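Q: Quick one, fold the following:
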Amino acid sequence: MTWGKDTQEEEAADQLTTFVDAGGTLIDTADIYGGGQSERIVGRLVSGVVRRDDVIIATKSGHTPQGYRRCDLSRRHLLAALDASLRRLRTDHIDLWQLHVRDPDTPVEETLSALESAQRAGKVRYAGTGDFTAWQFATYAAWQRAATRHSAAPIVTAGCEYSLLNRAPERDLLPALGDLGAGLIAWSPLGRGVLSAQYRSGVPGESRAARPHMAAYVEPYLDERSRRIVESVCTAAEGLGVSPLAVALSWVRDRKGVAAAAVGPRTTAQLEEILSMESVELPREIREALDDASSAPDP
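A: Predicted structure coming up:
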């Protein structure tokens, strides 16, 4: 999401090379990120820095901030948006095409017909959803399975914020995904950066919370409940001899139903720190203690 905005192309190239060299595969972007710049950068890097076959490209369509309505999952818009994404990404197919947001004004069957057309044309391998509730995801996934009998791009993922600071998906989305055989792409697994413990003593000058366009994004997790959870993460990290970041990320990565934890480092140094925790596994006792400390409040 930050590529083309907070992270420029040269830095993005270093990140992608580091990521692929470490065995990483999934690149998650969207047609609206940076006004299309994120997809353009991914396209140039995948055709020039790494091999297309070495990565799984996931992008999203449906948000229309410049249009006459906020979102659009009509057949007309989706198929046009798909072709535009393919041009920016410099590829002939998208591995995971995600419906970024639900559109209440377009019938489910019309949206699903666009997914089927894209798959039959060889432009899409699999489909997913973005900002959907559990019942919305279940509606689209169940309709798609019933209507196509598995002949179209299956809806195999849902994207949602999930971390020790936000465990809301456990109430209904994760059970729905499990029932339908889909996986969660957990975004902001570090609680918008707060679980890295960088805000324990205030707001660092280079942090997201110090940036005018990102401060409101971080602020909800600078409350007392979040502070207590961060302290629990730090206690676990000290006991294991690892970073708070490693504790928070490994907790999300190993949760049942999570297919991937999507991270958004600004720099290669931050990415290298994230990749260094891949071998960290939390002991059962620490995992259970973190579960208790971060149990989701009543809705």
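Q: Only C-alpha atoms from now on, for both contacts and neighbour counts.
A: Will do.
Q: all strands of the stretch 51-200 of the chain, in order?
A: Ranges of strands within the stretch 51-200 of the chain are 56-61, 94-101, 124-131, 155-161, 183-187, based on DSSP state E, counting those that start in this stretch.
Q: which outside residues touch the last one?
A: Under the criterion CA atoms under 8 Å, 6 or more residues apart in numbering, residues 156-163, 174, 177, 252, 257-263 lie in contact with strand 183-187.
Q: One more, please, to line up against the first structure:
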Amino acid sequence: MTTTTYRQLGRSGLHLFPLGLGTMQFGWSAGEDAAFEIMDAYHAAGGNFLDTADIYTTWTPGNPGGVSEEIIGRWMKARGNRDDIVVATKVRGAMGGMDNDQGRGSVHQREGLSRRWILKACEDSLRRLQVDHIDLYQAHWIDSQTPIEETLSAFTELVRRGYVRYIGCSNFSAWRLMQALWTSDRKGLEAFVSVQPEYSLLSPTRANFERELQRVAVEYGLGVIPWSPLGGGLLTGKYRRGQPMPESVRAGGAAQRLTDENFDIIETLQTVADAHAAKPAQVALAWMLAQPAMTAPIIGANSVAQLQELLGTVDLTLSEDDLAQITKVSDWERARTELER
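A: Have a look, this model is predicted:
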């Protein structure tokens, strides 16, 4: 593997491997033994950025949430490598195993971005991760019931206590992000250093990010660490036009996104990949790494073999013609113009 250049996350002091390792699958589609093997392989390749959330994975039967954080914590303790790892987690959602039948007010006290919930959730995450600080603490999505001043004030207190190094946000619209940045500036509070949007070559996620949010990130120096950069697996090459759906935990939700437009993108990735003796997923990630403000797309893997394939991205260099070809076939502005004719 070639020497990897780590990327600064926005204007923060964090420097990340070009591919983050998402851990939503830990305790869900990948058990603890598999998770340890995956993280071992990622770290051995130079990887240093683990992204999780407190609610992973509450939608799985018998999983109260916090399981991914606990697995990561046990792995770092067993390996003694905490100082090598940039740990990112999130707060906002309700943890499982709670009685949510006591009225809307009490339910909101057990989730959201209020001061009370953020301070409690952070201490819980620190305990599960077995660390004394979180490198990047992110608002998982907006909480419209809590003033942004309260949210940012709580985050600021965590930074001043030394529990958190930097703060970021996930799934914020451009206007919500601007509201937060303006509030931080006006009130002298800690400001988000990163944004974690859904972003891939697929329509409409490329358009949703590039219309406004990307411009905010570029203008104000935020790092971008997108989730689902492979469109939930659609850009890996396992989905083919006219072929049966592959066996996958995500295949059911993929069917509605398999449009002719998106198949054109998938087939272009395959063409470029063939020219480089690479994989379509590697090409999709390499294209993303060439985009403005991009720091580290967050990938997921259920096995070391899947991870190793994706790690091959860091050795892949696309030409300007390659990038232009991929950009053109996925051009949401062109597609909209043609639709309006």
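Q: How alike are these chains, TM-score-wise?
A: Comparison of the two superposed chains (TM-score structural alignment, normalised by the length of the first structure) gives a TM-score of 0.93, and 290 aligned residues with a CA RMSD of 1.6 Å.
Q: Reformat the strands of the stretch 51-200 of the first structure as TSV; add distance to Pro107 of the first structure.
A: Below are the strands of the stretch 51-200 of the first structure laid out as TSV (distance: least, CA to CA, whole Å):
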stretch	distance to Pro107 of the first structure
strand 56-61	16
strand 94-101	14
strand 124-131	16
strand 155-161	17
strand 183-187	24
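Q: Export the ones you listed as a markdown table, with columns for distance to Asp298 of the first structure and mean neighbour count.
A: Converted to a markdown table, the strands of the stretch 51-200 of the first structure look like this (distance: least, CA to CA, whole Å; neighbours: other CA atoms under 10 Å):
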| stretch | distance to Asp298 of the first structure | mean neighbour count |
| --- | --- | --- |
| strand 56-61 | 31 | 22 |
| strand 94-101 | 25 | 24 |
| strand 124-131 | 21 | 22 |
| strand 155-161 | 18 | 24 |
| strand 183-187 | 21 | 23 |
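Q: Tell me how many other residues crowd the aligned partner of Tyr221 of the first structure in the second structure.
A: Using TM-score structural alignment, the partner of Tyr221 of the first structure in the second structure is Arg257. The tally of other residues near Arg257 of the second structure (other CA atoms under 10 Å) stands at 15.
Q: Aligned to Lys256 of the first structure, what sits in the second structure?
A: Taking TM-score structural alignment, Lys256 of the first structure has Pro292 as its aligned residue in the second structure.
Q: Return the distance of the nearest residue to its match once chain neighbours are set aside relative to Glu210 of the second structure.
A: Excluding its sequence neighbours, the residue lying closest to Pro292 of the second structure (CA to CA, 6 or more residues apart in numbering) is Val218, at 6.8 Å. Applying CA to CA, to the nearest Å, the value for Val218 of the second structure to Glu210 of the second structure is 11 Å.
Q: what's the answer for Ile142 of the second structure, then?
A: 19 Å.
Q: quick one, which of those two is more surrounded?
A: Higher neighbour count among Ile142 of the second structure and Glu210: Ile142, with 19 against 14, using other CA under 10 Å.
Q: Aligned to that one, what sits in the first structure?
A: Matched by TM-score structural alignment, Ile142 of the second structure corresponds to Arg102 in the first structure.
Q: give the contact list for the closest residue to that match other than its chain neighbours.
A: Among residues not flanking Arg102 of the first structure along the chain, Phe132 sits closest, at 6.2 Å (CA to CA, 6+ apart). Counting by CA under 8 Å, 6+ apart, Phe132 of the first structure touches 101-102, 158-160.
Q: Brilliant, that's me finished.
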